[in-house]
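**Q** Attaching a predicted model along with its sequence, questions to come.
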Amino acid sequence: MHDLTGFQRDLLYVIVGEEEPHGLAIKEELEGYYEKEIHHGRLYPNLDTLVDKGLVEKGQRDRRTNYYTLTRRGRREIEARREWESRYVDL
């Protein structure tokens, strides 16, 4: 996960936290978090990068709607990241 941007990590967290979210649902969640608009030109290339890295799988609900799920590798990466964070952040 060390080679991901912060935005890509946030995408992973949103995807794991939802049940097969589609792109617009991910976009809306991140817009709420960032408090600004996320453009399609930023969202979808980053999702494709996560798919290419084997962290996310993309499925098709219908001709217009894709959904995203974390792969086992993606889940392991999040678990490793959370373990690393917990060494430094104890709230």
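**A** Everything's here; your move.

**Q** rest of the way, CA atoms for contacts and neighbours
**A** Will do.

**Q** Report the contact partners of Glu29.
**A** Val14 (Cα atoms under 8 Å, 6 or more residues apart in numbering).

**Q** quick one: contacts of the longest helix belonging to the chain?
**A** As assigned by DSSP state H, the longest helix anywhere in the chain is helix 72-88. With contact meaning Cα under 8 Å, 6+ apart, helix 72-88 is reached by Met1, Leu12, Tyr13, Val16, Gly54, Leu55, Val56.

**Q** Recalculate using a threshold of 6 Å.
**A** Leu55 (Cα atoms under 6 Å, 6 or more residues apart in numbering).

**Q** Please apply the same query to stretch 16-24.
**A** Asn66, Tyr67, Tyr68, Thr69.

**Q** Put this next to the previous one:
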Amino acid sequence: MQHGHEVGADDIDAAARQVAHALLVVCELLVTSAKAALEALVEHPEDSGVCEIAQKLEMSKSTVYRFLQSLKARGYVVQDAEDRYRVCAASMN
């Protein structure tokens, strides 16, 4: 805050708009990345481990793992005993 300048409602509204825009951008990036992970499973079901998907998408393994775990928790993918992932048939309906 500068000397002699009080924060008004217009300043707060502008800041809120900037924060909302930043959140929308972050959400769009997350959705796009999760969608890319799901598409990689559909397009290459034989290469369905975290490492293979991360390499294809040029993402970190930890990021891909978190996306896959989130998709798994929502019933979009299943994980086998060898830690391979595949799209759940029920999610395609």
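**A** Nice, I can see it. Since we're looking at a predicted model, the values are computed, not measured.

**Q** what TM-score do we get after superposing?
**A** The TM-score (TM-score structural alignment, normalised by the length of structure 1) is 0.61; 63 aligned residues with a Cα RMSD of 1.6 Å.

**Q** hmm, back to that, out of the contacts of stretch 16-24 of structure 1, name the ones that lie in strands.
**A** Asn66, Tyr67, Tyr68, Thr69 (DSSP state E).

**Q** from those residues, which would you call buried?
**A** Buried subset of these (neighbour count, 16 or more other Cα atoms under 10 Å): Tyr67, Tyr68, Thr69.

**Q** picking up where we left off before, would you reformat the ones in strands among the contacts of stretch 16-24 of structure 1 as a markdown table and include distance to Ile26 of structure 1?
**A** Output for those, formatted as a markdown table (distance: Cα to Cα, whole Å):
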| residue | distance to Ile26 of structure 1 |
| --- | --- |
| Asn66 | 11 |
| Tyr67 | 10 |
| Tyr68 | 9 |
| Thr69 | 11 |
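
**Q** The longest helix of structure 1 relative to strand 66-70, how many degrees between them?
**A** Note on geometry: by axes from the mean of the first three to the mean of the last three Cα atoms, to 10 degrees, helix 72-88 of structure 1 and strand 66-70 are set 50 degrees apart in direction.

**Q** Off-centre distance for helix 72-88 of structure 1?
**A** 14 Å (Cα atoms, centre = their mean, to the nearest Å).

**Q** Over to stretch 20-34 of structure 1?
**A** 9 Å.
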